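Q: Generate coordinates for the sequence data below:
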Amino acid sequence: MPLVELPLYWVVILDIAAWGVFHMAASAACYYMPARWFSAPAGLYRIRNWERGGRFWQKYLRVKSWKHLVPDGAAMFQNGFAKKQLQQQDAGYLGVFVLESRRAELTHWLTILPGALFFLWNPLWAAWINVFYALALNIPIIILQRTNRARLERVTARRKPDR
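A: This next block holds a predicted model:
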């Protein structure tokens, strides 16, 4: 039972508005975070061994077959970094691309979190629909970011001279 009971049409309006606010807030928050926060491939951003350099996602979810359907959120911000396709091949650009893919991944993780708030004003069935929406919209983009980043990290590691 929701904490606040509203007529269904208000619930729908509130849900749409709330998701708009949550998407924009997560995007803006991550956009303004310092780049140094995304510079290390540690913690959340570390590609795990089981991901096999992104090949796991391609093998089981066929990322290449649907990645063209995913919109690039860079257009939301004046100086957003486009990640739809590589613009250059030099190491500096690839490093920025990797960093920005970490920023994008965090943005989508943060966008999932508010899904729990929908239990406050939605009937149980509608709250679960909102949680499903958050997962269905964001998990594929997280997977895409991880796949691309794993591939780029392999490429940049091969290009670095031995020390």
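Q: From here on, just use CA atoms for contacts and neighbour counts.
A: OK.
Q: Can you point out the buried residues in the longest helix belonging to the chain?
A: Longest helix in the chain, counting residues (DSSP state H): helix 124-159. By 16 or more other CA atoms under 10 Å, the buried positions in helix 124-159 come out as 126-128, 130-131, 134-135, 138, 140-150, 152-153, 156.
Q: Tell me where this protein has helices.
A: 8-31, 55-61, 63-66, 91-112, 124-159.
Q: Switch these over to TSV; also include distance to residue 46.
A: Listed next are the helices of the chain as TSV, based on distance: least, CA to CA, whole Å:
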stretch	distance to residue 46
helix 8-31	18
helix 55-61	15
helix 63-66	19
helix 91-112	9
helix 124-159	9
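Q: So which of those helices is nearest residue 38?
A: Checking these against residue 38 by CA to CA gives helix 91-112 as the closest, at 5.5 Å.
Q: One more, so I can put them side by side:
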Amino acid sequence: MWIEIPNIWIAVINTLGIPATHLIIAWASTRLPQQWFQKTPEATADKRKLQQFLLERIFLVRRWKKHLPDAAPMFRGFPKARMQSKEPDYLRNFIAETRRGEFSHWLQMVTISIFITWTPWPGNLIVVLWAIISNAPCIFNLRHTRQRMRNLLHTLTTS
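A: Prediction:
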């Protein structure tokens, strides 16, 4: 703990601040221009296969992904719970939106971890664990979904 605050204030700040951080970053992320998320370097085929193996066989994403919430529609963002179309432009938008979602969750994880600066042991461990547990499954799912959308887009545009 680097900042000394009375325990009651730590409880209030963390109880209100952590959920607010999730919501504010999610909302702000939906307001960023989509072109920021359009293009990123492509992974090699070997890296994509390894990532797919890890996500499907080790983390078993397909078994639990249906239980994750999609908060984007709550903020008038792009819904990612269900694929609405197989049109290439829609798939490109979907892929970009998975990047936006991943950006949002990484930012939430880092920002929530800042709460350890005033949270004493073992509460600071709980804060870091919460930051990871509440965001990592979403990141895994978004990467898995993006990989599947890329594969579908590749199939549709090369046939």
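Q: how big is the angle separating the longest helix of the first structure from helix 8-31?
A: 20 degrees (axes from the mean of the first three to the mean of the last three CA atoms, to 10 degrees).
Q: I'd guessed residue 79 of the second structure sits against residue 73; true?
A: Yes - between residue 79 of the second structure and residue 73 there is a contact at 5.4 Å, judged by CA atoms under 8 Å.
Q: who's more crowded, the two?
A: Per other CA atoms under 10 Å, whichever of residue 79 of the second structure and residue 73 has more neighbours is residue 79, with 16 against 12.
Q: Need the nearest residue in space to the corresponding residue of the second structure for residue 131 of the first structure, chain neighbours excluded.
A: The equivalent of residue 131 of the first structure in the second structure is residue 128 (alignment by TM-score structural alignment). Leaving aside its sequence neighbours, residue 128 of the second structure sits nearest to residue 113 (CA to CA, 6 or more residues apart in numbering; 5.4 Å).
Q: ok, now residue 78 of the second structure?
A: residue 72 (5.8 Å).
Q: Would you mind finding the match for the one you found in the first structure?
A: By TM-score structural alignment, residue 72 of the second structure lines up with residue 74 in the first structure.
Q: who's in contact with the counterpart of residue 115 of the second structure in the first structure?
A: Alignment note (TM-score structural alignment): residue 115 of the second structure maps to residue 118 of the first structure. Contacts for residue 118 of the first structure (CA atoms under 8 Å, 6 or more residues apart in numbering) come out as 15, 127, 130-131.
Q: Checking the residues you listed against the second structure: which ones persist?
A: When you map those onto the second structure and apply both residues aligned by TM-score structural alignment, their matches' CA atoms under 8 Å, the shared contacts are 15, 127, 130.
Q: Looking at those, spot the one nearest residue 109 of the first structure.
A: Distance to residue 109 of the first structure, by CA to CA, is smallest for residue 130 among those, at 15.0 Å.
Q: Setting aside sequence-adjacent positions, which residue approaches the closest one most closely?
A: Closest to residue 130 of the first structure by CA to CA, 6+ apart is residue 115, at 6.2 Å.
Q: Residue 107 of the second structure now?
A: residue 25 (7.4 Å).
Q: just to revisit the earlier point, out of the helices of the first structure, flag the one nearest residue 48 of the first structure.
A: Proximity to residue 48 of the first structure (CA to CA) singles out helix 124-159 among those, at 9.4 Å.
Q: what's the average distance of the closest one to the second structure?
A: Here helix 124-159 of the first structure, set against the second structure after superposition, deviates by a mean of 0.7 Å using mean CA distance after the TM-score superposition for the first structure.
Q: picking that back up, which of the helices of the first structure sits closest to residue 40 of the first structure?
A: Nearest of those to residue 40 of the first structure, taken as CA to CA: helix 91-112 at 8.3 Å.
Q: orientation of the closest one relative to helix 124-159 in degrees?
A: 170 degrees.
Q: Next, the buried residues of helix 91-112 of the first structure.
A: 94-95, 97-112.
Q: Might you report the residue contacts of the residue nearest to residue 80 of the first structure when sequence neighbours are not counted?
A: In this structure, residue 80 of the first structure finds its nearest non-sequential neighbour in residue 74, 4.3 Å apart by CA to CA, 6+ apart. With contact set as CA under 8 Å, 6+ apart, residue 74 of the first structure has these partners: 80-83.
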